[in-house]
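Asker: Next come a sequence and a model predicted from it.
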Amino acid sequence: MIEYPAKDDAPRSHLPFSPATKVGDLIFVSGQASVDGTGKIISDSFEGEMRRSIENLRKVLESCGSDLAHVVQTRNYVRDATDNAEYNRIYMDIFKAPFPARTTITNCLSPALR
C-alpha cells in the first residue's frame, strides 16, 4: 500500500509533489528547504537555513511515524562550497555516528535561489 502521510504542521509546497511517500516500512522524503509551513522561502544565515530545513525534515518524518534517528541516506545541496565546513559541523550535530549514507553536491543551485 502506498501512503502520503502529512500532518498540519508539516511543511507544504506550492509545487506538485508530496512531502513524503510511505511504502511499507520505507519512507521517501522530498527535498526540504528553509521554508515556513506555507512553502514560503525564509532567508537566514547558512546555519539558520540548514537547521530550518532539517527541522522541516523532522516534521515530515514525524508525520510518517519516524524520526531523524532512522534516516539511512541523505542527498544534500549546498549553495556555496565555502560553506562545507559549517555544513559538516551542523550535520554532525544533528546526525550521530554511524552517519547515514550521504551525497552532497555544491555550487549547483539556481542563481534565483541565492
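Answerer: In hand now; what should we look at?
Asker: alpha carbons only for contacts and neighbour counts from here, please
Answerer: Noted.
Asker: So residue 104 sits against residue 77, correct?
Answerer: Yes. Assessed by CA atoms under 8 Å, residue 104 is found in contact with residue 77 at 5.8 Å.
Asker: then this one, side by side with the first:
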Amino acid sequence: MRERIQTEKAPAAIGPYSQAIKTKDLIFVSGQIPLNPETGEIPEAFSDQVDLVINNLRRILEAAGSSLDLVVKTTVFLKDMNRFQEFNDIYARYFGETMPARAAVEVSRLPKDVEVEIEAIAQVK
C-alpha cells in the first residue's frame, strides 16, 4: 500500500514530488520550506521560518492521519549552522520529551533561498 498525501493546508509541491507518501506503517513527508500555503510568502525572520516549516509538517501529518508526536526521524537542512542553537530552541518546543531521531546538516543553498528545510518520517496512528 502506498498513498499520496496532498493537503491545501500546506504548500503545494514545487517540483515533481508528493507532499508525503503514506505506507501501511509510516508517513514520509517531503522536505518542507517556510512557504506560507495561503499567500506563497516566506517570512524574513529565521524564527518565523522555523515555526512555519514545522507547522507545514504538522498540517501534512494531520492530513495523513498522524501528528508531530508520532514523528520518529527528521532531517534538517540549515543554510547557516551558526543558527543551530536558535533552531534547537524552537524545534524543542514542538516535539516534547521524546524527541525524534534527527540529522542536521548545513547546506550552501535551499529552494527559494530559505534558511531552513525539514523532512520527516512518522508513524501512522
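Answerer: Perfect, thanks for sending it. Worth saying up front: this structure is predicted, and the values here are computed from it rather than measured.
Asker: Okay, residue 71 of the second structure and residue 110 of the second structure: tell me how far apart.
Answerer: 23 Å (CA to CA, to the nearest Å).
Asker: Who has more neighbours out of the two?
Answerer: Counted by other CA atoms under 10 Å, residue 71 of the second structure and residue 110 do not tie: residue 71 has more neighbours, with 24 against 14.
Asker: Tell me where the first structure has strands.
Answerer: 2-3, 20-23, 26-29, 73-78, 101-106 (DSSP state E).
Asker: and these, which is most packed in?
Answerer: Mean neighbours per residue, mean count of other CA atoms under 10 Å, is largest over the strands of the first structure for strand 20-23, with a mean of 16.
Asker: for that one, packing partners?
Answerer: strand 2-3, strand 26-29 (3 or more CA pairs under 8 Å, 6 or more residues apart in numbering; DSSP states H and E).
Asker: Going along the chain, name the helices of the first structure.
Answerer: 46-63, 84-94 (DSSP state H).
Asker: what about the first one, distance to the chain center?
Answerer: Relative to the centre of its chain, helix 46-63 of the first structure is centred 6 Å away, using CA atoms, centre = their mean, to the nearest Å.
Asker: that older thread, Serialize the helices of the first structure to JSON lines and add fields for mean neighbour count and distance to residue 15 of the first structure.
Answerer: JSON lines is the format used below for the helices of the first structure (neighbours: other CA atoms under 10 Å; distance: least, CA to CA, whole Å):
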{"stretch": "helix 46-63", "mean neighbour count": "19", "distance to residue 15 of the first structure": "16"}
{"stretch": "helix 84-94", "mean neighbour count": "13", "distance to residue 15 of the first structure": "26"}
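Asker: Distance to residue 11 of the first structure for those helices - can I get that in TSV?
Answerer: Putting those into TSV (distance: least, CA to CA, whole Å) gives the following:
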stretch	distance to residue 11 of the first structure
helix 46-63	6
helix 84-94	19
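Asker: Could you work out which of those helices reaches nearest to residue 9 of the first structure?
Answerer: The minimum distance between residue 9 of the first structure and those falls on helix 46-63, with 7.2 Å, by CA to CA.
Asker: do you know how far the residue most central in space within the first structure is from residue 68 of the first structure?
Answerer: Against the mean C-alpha coordinate of the first structure, by CA atoms, centre = their mean, the closest residue is residue 32 at 3.6 Å. Note on residue 32 of the first structure: its distance to residue 68 of the first structure, by CA to CA, is 13 Å.
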